[in-house]
Every structure is written in structure tokens, then in C-alpha cells.
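1. no sequence on this one, just coordinates:
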């Protein structure tokens, strides 16, 4: 239990200290008007209070991610606590802060466009396609589960439930951000926090002994901890999906100093939620073996329901239903909203002749149709591909932030080091995982680390190139 409590304290202290370091390195300017005012359109660019933006951001980036991902990550045992704390403070929250603040600095631009500014047009095109695919996969994966549960507990069929959810998705994607998202999502964000806090309190006073961290990998199937755990626990440590969501809130922020609370703060809150659910999952069922059996019998939704109802009674059951149905739906609709924005930027000239709501609808339909189709296929198949794609997007975002800092002669390693780590994760994972090349672990590790070495060489080359450019600029300035 001591490790669990210490982990929560470290996240809180880390937010209070390291977030200010990151903010100072970025360099805020509250005198500069934000896109919410300079590009106000009553649709996406709408000023909102920071606390409302924080709750919406938390709900957008979290949903069931830090719950289901943490439950699966708990299979590895309390070592998951270490990854959640370190990943959140030094990778995930830094990633979220820069994805939001760079969007804010560049007039609310979407993630792929920001990537193009600092990594080049070819990378921008590639990541545009990957990001839109990720959004479609997330919308599909976060829709299939709720629709299935609705079909199980009501007379409504799965396909009809799916139709209802996607009808709502279309409404949420085409209406102004302050109509549904701005009014309802802060309430759902509060429910997400309340649910986690209630489970944490009940767990601490239930008599269950939360295990402390050991060096052991306790996965029942003896799966390698690295890099699988870093992909399994994405939301709650670092997730590229967040880079696609941050621009939604970046377009509503009133001043730059609010970015630390909204972007870095929401990620830390998600890390705490992930810690709570990881602790509950590995404790409630008497260890990782019991957790694996419960998960095999009822899936992650069943695990959430059993923990919630057992610890919190009727209230827990209500919260579980709200969580498993509402939270993924709210993630799915913002995924479609951001994919609509990305598609509009990708095909900007093609949509230039279409104005107003028609443009929004025409940009939403092409990403909604494939999402509906994918929602009808196997959920586990979808989720496997979401995992690696998600972490690839996160890695590219960290490299983008590192190049931004390098270009502006700032402390770039705060993004470069986690970017290098995540490069090793995604490079090794794609060769080892069954949804990748399915190779043996040792050669996958060797190839992954070799690719990471190539990227490291590129990073060093960029550092020396910028130093040379700086020196030449200084010499020319003196000469003139």
C-alpha cells in the first residue's frame, strides 16, 4: 500500500514542480491573444473557462482508457505503478502540454499540421493518414463496447444501439463545441474523477492489501514487460491520441498560462485514475492470476462492474454502467470531431468552396462511415491496432516538440529523451507483437534498438546542425 500512496504523492508533487519547469522552458506570453479570440467562429474557436476546459480535456483524453488500459497493465503486477508515474510526469504530460501549446501558438492547428512544421511535409502527410486512421479506430473501438452492453441490458439490438450512438456522434461532431461538449462533458469529467476517488477510498478501507513494487514481472502468461506494458498502459502514462484531442481545447483557451493546468494537469489527473484502477485490479482478485481469470470470464467491463459494485454497492453499479457506456462514447465522438478537423486541413482546398455547416457535414461523413463498419467487427482486433498506432503518434509528437525546442534554442532534451525511449518501444513492439511481424523476442529487441540507434544519430545530427546555424548567425550578426 505504501508504494501506491507514494505514487499518488509523486504525481501530485511532480505536477506542482515539473509542470512549472516545462512551462518555463516553453515560455508563455499572456499578452498574446489566443486563437479563441483571434479566430473566434462560434463553432470550434470559442473561449471557455480553464476549469471547464480541464474537465473536457480529461474526459476527451481519458474515457475508459486509464481504466481498461490500467486493468490490463495490472497483469504485470505493481511494477505498473512505476511506469504510470514516470511515464505520466516525464513523457505523457510533457507530450500533452506541447501538443496543446503548439496548437495554441499556431492558431489552433491540428496535430499533423504542427508535425509538418517541424519534421517536414512528407512526415506530415504520413502522420495525417495515420492520425485519421487512429481516430476512426478509436471511434469504432469505443463504440462497439457500449453498444454491446446496451444490447445486453436492454431490449435494444446491437445494430440499433450502434445507430443511436453514431447519430449522437454526428450531432456532437457538427454542433459548436460549447453546445454539447462545453455543457455536458464537464459533468461527465467530474463523474470520471468521482468514480476513481470513490473506488480508491473504498479500496483503502476495505482491508485489501495493495501490493508494493517488486522487480518481478507477475504476468500470468509471462509476457515480457518491455515494451508490452508501455503499449498496454498508454492512457494513464503516454498516449498519442491526446495529441489529436488537445487542439480541440487549445482553440478555447483564454490565455497561455492556463495551458499548464489544462494540458499537463489533465494528464496527471489521468495518471492518478490509472494508478487507482491498476491497484484495484491487482488487489481485488487476490493477485494477477485471479485478475486474469476474472478478465477471461467477463472482460474489462465485467472487471470494472465487479470491483465497483462490490466496493460501492448500488452506487458502484450505477457508476460502472455510466462509465462503461458513457465514457467511451464521449471519447469516440471527440475522436470523430478531431478527425473531421484533420480531414478538413488535409483537403483544405477541396473544402474551400463549401461553407458553414455543409463543410462540417461533408468532412464528417467520410470518417464516420468506416468507423461504423469497423465497429461491427471483433473488438479485440481493433484494440490491438489502436495500441501500436497510438504510441507511434505519441512518439512523433514528442520528436516534433523536441525539434520545436531545438529550433528556438531551448532545453530540447525534456522532449528528446522520452521521444527516444518511445522510439525504442514502438520499434521493438511492431516486430514482436502478433499484430506486427510476430517475431521472437530477442531479434525483435535487436532490430528495435538498432532502429532507435539510427534515430539517435539523426537527433545528434540535428543538434549539431542547429548549433552550426546558430554560430553562423552570430558571426554574420557581428560582421554586419
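-> Arrived safely, thanks for sending. Please read these numbers as outputs of a predicted model, since none were measured by experiment.

2. Please count neighbours and contacts with C-alpha atoms only from this point.
-> Will do.

3. got the contact list for residue 340?
-> 173, 360, 363, 364, 367 (C-alpha atoms under 8 Å, 6 or more residues apart in numbering).

4. Comparison target, given below:
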């Protein structure tokens, strides 16, 4: 358990120390009125308390990713926990902070508008299509996951649960944000935290020792010998860094009442998600005696089967039921906001005001029809496309944040370095994966690393970045 506590301590320290550095570089202005105050419309721009906004943000970003991803990542061994901690502090939380705060500065604009403002109109148009694609994949993934869990729990047809969840999504997508999301999600957020901690305690008092497979961080323990690079960094997304969050942060940028709350809401919610990912990765590494045993359960029912088996074994029938319900709530409360974000992006693109219900339905109904059709595809294929699209969105958002800092004469390396890393990850994966070009890993590595170096070089040339000057500027600020 000591290793878990060290990782947990590192995440908390990251919030207080590195989070403070990120905040100081951005320089929030508490006296500046936020979009929630200047553009209140009673539908999407609704002032909410910091506590509510934080818990809603946590639920919005914490879908299946920080549970299913770390479970699948545990197949690689303890090195997965290192990625969660390092990725979350220096990548994911930075990404979420800037995606939220740049949206606040842009009157609550969605991610395509934010990206376009700092990377140009071509990037904006690319993100308009790409973000909607990602959100559709997220919405579908977050329908199928809970539907399978509910079907296992209540022995009912998966297709029926898919239909029920889609009906709920339609309602939650079109009603004002404070009617369902603002009222129920803070409670669900508390349930999520309670259940995660409950499972950790259950593991601690059970016969299962922490990290029964050992703590060798140099070994790749994947039973199918899948390569650690770049697959681990695609598999564990939401618990470390996730572009999906860039589509969700603007929702709360429209509800936040003061810029000084940004670190708590955006950086802090990502740290909270990192803790959830840490718990589930630890469960995967500890509950099963080997990665082969974990993989056998995955083969018989996917990550949903692992969630059910671990929860009922550690907490008993009733406690396990509550834990599974907590896990079910997670993707549902992200799936509905995924479709809501897609509606807002399309509304911005078509310049369609969303105060009137008919105009909301005009966008929402076609989205759900397409989403239902996509849900008929194989879950594994959808998940792989989701993983790549997710990390590609994170890469683009980080480059946009780096461009903002460079133009402001601030220390851009807090964004440009993780952006460079994610460029290498996404291009290598696309070059090698079967859903991409299917090239050999050797060629894929050359493509990925070359793309990352080229992207950084173009960025430095375009913005004429001077690290020394930026350091002085950020220090003076």
C-alpha cells in the first residue's frame, strides 16, 4: 500500500505546487467578470457555486476512461501507475486548466473556437469536425459501457438499456444545465468518490495484497506482449491526459463565477480523476495474481466484467451493487454532456441560438440518430478510434495553449513539451495501428518522432520563441 500512498501524495503535491506554477503563468484576473455573469441565459450560461462546478466537472470528465483505461493499462504492469501520476500532473491537468480558462477568456466558447483563435481558421474548421466526431464516439462508448454493466447486474437485454440511456441523454442534452446536471451531478460526484474510496479500503482489508504482481517498473507484463510504446499512452487517457476534457471544460467555463477558481475546478478535477484512475489501476494490479488472470476476465466480458467481479468480491453483494452503480453513473454523466457539447459546437458553427427548445432539438435529434447507428458497431473498434481521437484532440489543445502563452510572452514550455510528447504518441499510434496505416513499429516510431520534432520546430519558428525571454516575462508577471 506504500506505493499507492506515494503516488497519491505525488498527485496532491502536484496540485498544490505545479498547479500553482501553472496558475501563476496564466495569471487569472479575479476582478474580471466571467461569462456566467455577463452572458447568463438560463440554459447554458448559469452561475453555479464552486463546489457544484467542481463536482460537475469531475463527473463530466470522468467517464469510463479512468476506470476501463487503467484496468486495461494494468495489463502492462506497475509502469501504468507512473504514467497516471506523471501524465496527470504535467499533461492532463495542464491541458484541462488551459482548455477551461481559455474558454472563460473567450466568453465560454467551445474548443474549436478556442483552437481557432490561437492556431488559425484552418485549425478551427478541423476541430469543428474532429471534436464532434470525438464527442459522438464518447457518447456511444459511454452508452455501451453502462448498458453492459446494467445488463449484467439486472439480467436484462443490452439493447433495451441502450435505448433507455439514449432517452435520458436526449432529455439531459436539451434542458437547462441547472435542471438535471446542476442538481443531481454533485450528489453523483459524492457517490463516485465514496465508492472509489470504499473499494480501496475493501482491498486493504481483504486477503489480496497490494500489487501481488510486484513493482518492477522496467518490465512490460502484457500477456499478449503488446508494445508499451505508444499503446499505454493511448489506453490510459482519461486518467492521465484526455482531449475529451477540452470539450467538457467550456461547459463549466459558462458556469464559473470567478477566474480565481480555475485551478480548483479545472486542474483540481483532473487530479481527482487521476486518483480514481490510480485506484482502479491498483485494483487491477492487486486483485488478480497475474496479468494473465486479469486478461482472462477481460476476455470473458471486458472491463465491465472486471468492475463487477472486483466490486462484489471486495464489498459483498450490497456494497458491490453500490460500487457498480457508481461506475455506471460515471459514463452516463459524461455521455450526456458529450452530446450536449456536440450540440453547442454545432450551434456555434451554424450560429444557431440555443435559448429556444425547437432549435436545440433541431441539432440534438440528428446527433442521437447518428449516435444510435454508431452504437451498433463492435465496441472494441469504437474504443480504439475513441482512444486515438481523444489523444489527438489533447495534442491540438495543448498546441493551442502553447501558442497563447507564446503570443503573450509567457513560459510556453509547460504546454509545448507535453504537446510535443502527445504528437509523437498519436502519430506513432496512427502509423502502426490496424485502424490506421498498419506500418511496422520501426517505421511508425520514425514517423511519430519526426512529426513531433517538426511540430515543435514549426511552433518555435512561427512564434519566434525565446525561452530566456519567456522565463523573464513569466517571472516579472
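-> Received, thanks. All values reported here derive from a predicted model rather than from experimental measurement.

5. And the TM-score between these chains?
-> Put the two chains on top of each other and the TM-score (TM-score structural alignment, normalised by the length of structure 2) is 0.94; 466 aligned residues with a C-alpha RMSD of 1.8 Å.

6. Most neighbours out of the contacts of residue 340 of structure 1, which is it?
-> Using other C-alpha atoms under 10 Å as the neighbour test, the contacts of residue 340 of structure 1 are led by residue 173, with 26 neighbours.

7. The helix or strand hosting that one: average distance to aligned residues in structure 2?
-> Residue 173 of structure 1 is part of helix 158-174, with elements assigned from DSSP states H and E. Its aligned residues in structure 2 lie a mean 1.6 Å from helix 158-174 of structure 1 after superposition (mean C-alpha distance after the TM-score superposition for structure 1).

8. now for that helix, which elements pack on it?
-> helix 121-153, helix 288-346, helix 356-374 (3 or more C-alpha pairs under 8 Å, 6 or more residues apart in numbering; DSSP states H and E).

9. Could you tell me how far it lies from the centre of the chain?
-> What separates the centre of helix 158-174 of structure 1 from the centre of its chain is 22 Å, taken as C-alpha atoms, centre = their mean, to the nearest Å.

10. Quick check: buried residues in it?
-> 158, 159, 161, 162, 165, 166, 169, 170, 172, 173, 174 (16 or more other C-alpha atoms under 10 Å).

11. List the contacts of residue 244 of structure 1.
-> The contact partners of residue 244 of structure 1, taken as C-alpha under 8 Å, 6+ apart, are 110, 111, 131, 335, 338.

12. Show me what it aligns to in structure 2.
-> Correspondence of residue 244 of structure 1 to structure 2, assessed by TM-score structural alignment: residue 247.

13. could I get the helices and strands packed on helix 158-174 of structure 1 as a markdown table with distance to residue 237 of structure 1?
-> Output for those, formatted as a markdown table (distance: least, C-alpha to C-alpha, whole Å):
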| stretch | distance to residue 237 of structure 1 |
| --- | --- |
| helix 121-153 | 18 |
| helix 288-346 | 17 |
| helix 356-374 | 26 |
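
14. mind listing what the residue mapped onto residue 217 of structure 2 from structure 1 touches?
-> With TM-score structural alignment as the matching criterion, the partner of residue 217 of structure 2 in structure 1 is residue 214. Neighbour list for residue 214 of structure 1: 78, 79 [criterion: C-alpha under 8 Å, 6+ apart].

15. how about residue 214 of structure 1, secondary structure?
-> coil (DSSP: H, G, I helix; E, B strand; the rest coil).

16. re earlier: so the match of residue 244 of structure 1 is in which element?
-> With DSSP H and E as the test, residue 247 of structure 2 turns up in helix 244-253.

17. Right, I'll leave it there.
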